[in-house]
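Undergrad: Here is the input, now give the coordinates:
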Amino acid sequence: MAQQEQEYQKYYVPDQSPWPIVGAVALFLIAFGAGNFVVEQTRGESGYGGWTLVAGIVTLIVMLIGWFNNQIHESMSGLYSEQLGRSYRQGMAWFIFSEVMFFAAFFGALFYARVISVPWLDGAGNNAMTGEVLWPNFEAVWPLIKTPGGVETEAMGWMGLPLYNTIILLVSSVTCHYAHVALEKQKRSQLIAFLGVTILLGFFFITLQVEEYVHAYREMNLTLQSGVYGNTFFLLTGFHGMHVTLGTIILIVLFLRILKGHFTPENHFAFQAGSWYWHFVDVVWVMLFFFVYIL
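TA: Here you go, the predicted structure:
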């Protein structure tokens, strides 16, 4: 009987928490605000979309701080078992899978526009009359720098800032890996150094992407009003930039915990989860760089 009881481990069930509903409200505000903000920018109008988006981001940050604090306290108090650890790993794996599907939808929209919609407007397949009736002088090329309605823009090349950002993220993936290796070998100084470099590279990426957007708007006339090319460009790069920002915040939290002496080679799933997320963000950018900037 005693041996049978040893086969079962305790499973910590936390008390009721306000953070899930706060997070749901934050995500609703972000989705609602972002949608209205995009529509307002497309129409050249001013409204409440931007402020709603900011309110959602602030609410999300408050939720993350509160929930992270509770999770850290539970972990450091020894409330988690191996069984719960497996649940966390499965949860993180499914979360990353959902993110894969998230970006797959946007890449699908890009491919649909390039391979199907734009050629149709030029009369591809059985749509010869469609092109003649709608826009007789339209030419199906990608990037679509001149829309059927006459809006002209420039294509963002892969040289310069996009290439620099690609190198930055690839290097950050390497430094993140070596930080993980240092943690497993209990080399705290190397862990702090490599993780600190990874965070700095994340900041560099975000800064250069902001500079790229300013250049696109001011000098290239590449905006959300630039037809399907401008829409897909900012949709993909913008959401990826948001993920890099969130990943950098996660790494900062991990960095602060490491400075306080948290994590051991045997117990560091939070760091491992943050590393998974960062590598995922890097892989998405490589695909984005290839399909959005180069092709």
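
Undergrad: rest of the way, CA atoms for contacts and neighbours
TA: Noted.

Undergrad: where does the closest residue in space to Q186 that isn't next to it in sequence land in three-state SS?
TA: In space, not counting the residues next to it along the chain, Q186 is nearest to P265; the distance is 6.5 Å by CA to CA, 6 or more residues apart in numbering. Reducing the assignment at P265 to three states with DSSP: H, G, I helix; E, B strand; the rest coil gives coil.

Undergrad: Hmm, H180 and P265 touching each other?
TA: No - between P265 and H180 there is no contact, the gap being 9.4 Å when judged by CA atoms under 8 Å.

Undergrad: What residues of stretch 208-218 count as buried?
TA: Q209, Y213, A216 (16 or more other CA atoms under 10 Å).

Undergrad: Would you mind giving the residues you listed as JSON lines with secondary structure and distance to A55 added?
TA: Written out in JSON lines, the entries for the buried residues of stretch 208-218 read as follows (DSSP: H, G, I helix; E, B strand; the rest coil; distance: CA to CA, whole Å):
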{"residue": "Q209", "secondary structure": "helix", "distance to A55": "23"}
{"residue": "Y213", "secondary structure": "helix", "distance to A55": "22"}
{"residue": "A216", "secondary structure": "helix", "distance to A55": "26"}
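
Undergrad: now stretch 90-102: how far from the chain's centre is it?
TA: Average the C-alpha atoms of stretch 90-102, do the same for its chain, and the two points are 12 Å apart (CA atoms, centre = their mean, to the nearest Å).

Undergrad: Next, the structure of the following sequence, for comparison with the previous one:
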Amino acid sequence: MAQAQGGYYVPHQSYWPIIGTIGVTALVVGIAMYLEGMALGTWVMGGGGLITAWFVFGWFSDVVSEGVRGLYSDQVDRSLRWGMIWFIFSEIMFFAAFFGALFYARMLSVPWLSGEDPATSRLLWDSMALNWPTAGPANAAMEWRPMGPWPLPTINTLILLTSGMTLTIAHHALKDDNRTKLIGFMWATVLLGTLFVGLQAYEYYEAYVHLNLRMDTGIYGSTFFMLTGFHGMHVVIGTLMLLVITLRCMKGHFDPKSHFGFEGAAWYWHFVDVVWLGLFIFVYIL
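TA: Model prediction:
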């Protein structure tokens, strides 16, 4: 049973970590099997995805219930905040690796292969001249076009920036105990996040059908879809988080002095906004 020790809430024993381990393992193994063309890959991946979804819903439901019942002390609140801070830091490192791959390809590999480093150019791709964006020397004859900043990426940038504003307004409304304004601007934020995902899906359609830009379009295609795809996944996760927080706001789970669940989701969403600004500049414009 759950108990309090020194004012710090100690949860009861939980089976959710075991279920989460099984679900995530099955999901990853299923994806690997699918990529290898194994017949059972789709089933294992689907089963792992369902178990993972069950695990997330169940464990988060328990945490929400504990918070609503007032079981969390100020010390627990500080622990949750630090946990969220370190989680976002890990996400920063995650995207830093992909931005680093883009930097390496653009600023080091392409110049080296184009003659800046004579040994590299002569031994690997003699007389090859490359300029970014490029699919790389092995795909030099491939016909494709890069994705420019206008119109879809620019529109999506404005959408995400606007969503950050509506979320901030909702946060101030929560602090002022204005539930009508809070719920209205939270729904606006959720709708803007959903619109962003829809427009990015259409952007991918345009890339594949009209630009011949695919994941196998050399180094440009791989870095483009790696960065924008992982960011899009984070937008989907963030939108789901904001949807849950909006429903909790409607149920009155938060008050002006105690609302870390809201703040944690807001921190995550603002992080997603900042990452997109980096993507917009270094992937679409430069």
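
Undergrad: got a list of what the residue nearest to Q186 of the first structure touches?
TA: Neighbouring residues of P265 of the first structure by CA atoms under 8 Å, 6 or more residues apart in numbering: L183, E184, K185, Q186.

Undergrad: thinking again about what came up before, from the buried residues of stretch 208-218 of the first structure, which single one is nearest T248 of the first structure?
TA: Taking CA to CA as the measure, T248 of the first structure lies nearest Q209 of these, at 14.2 Å.

Undergrad: corresponding residue for the closest one in the second structure?
TA: Structural alignment places Q209 of the first structure opposite Q200 in the second structure (criterion: TM-score structural alignment).

Undergrad: any idea how far its match lies from T157 of the second structure?
TA: With distances defined as CA to CA, to the nearest Å, the gap from Q200 of the second structure to T157 of the second structure amounts to 11 Å.

Undergrad: How many residues are close by the aligned partner of T239 of the second structure in the first structure?
TA: Applying TM-score structural alignment, one finds that T239 of the second structure aligns to T248 in the first structure. Number of residues near T248 of the first structure (other CA atoms under 10 Å) recorded here: 21.

Undergrad: My guess is T248 of the first structure contacts G202. True?
TA: Yes - checked against CA under 8 Å, the pair T248 of the first structure and G202 is within contact range at 5.9 Å.

Undergrad: Translate the residue nearest to Q186 of the first structure into the numbering of the second structure.
TA: For P265 of the first structure, the aligned residue in the second structure is P256 (criterion: TM-score structural alignment).

Undergrad: So C249 of the second structure is in contact with K181, correct?
TA: No - the pair C249 of the second structure / K181 is not scored as a contact, 11.0 Å apart, by CA under 8 Å.

Undergrad: Of those two, give the one with the bigger neighbour count.
TA: Neighbours were tallied for C249 of the second structure and for K181 using other CA under 10 Å; the higher tally belongs to C249 (20 against 16).

Undergrad: Let me know the secondary structure of Y9 of the second structure.
TA: Three-state call for Y9 of the second structure (three-state DSSP): strand.

Undergrad: And for stretch 202-216 of the first structure, what's in contact with it?
TA: Outside stretch 202-216 of the first structure, the residues that touch it by CA under 8 Å, 6+ apart are 156, 161-162, 165, 168-169, 172, 222-223, 241, 244-245, 248.

Undergrad: Looking at those residues, which are in helices?
TA: Using DSSP state H, the members of the contacts of stretch 202-216 of the first structure that fall in helices are L161, P162, N165, I168, L169, S172, G241, V244, T245, T248.

Undergrad: residue ranges for the helices of the second structure, please.
TA: Chain-ordered helices for the second structure, with DSSP H as the definition, fall at 16-35, 41-68, 74-104, 110-111, 118-124, 152-175, 179-209, 218-250, 260-279.
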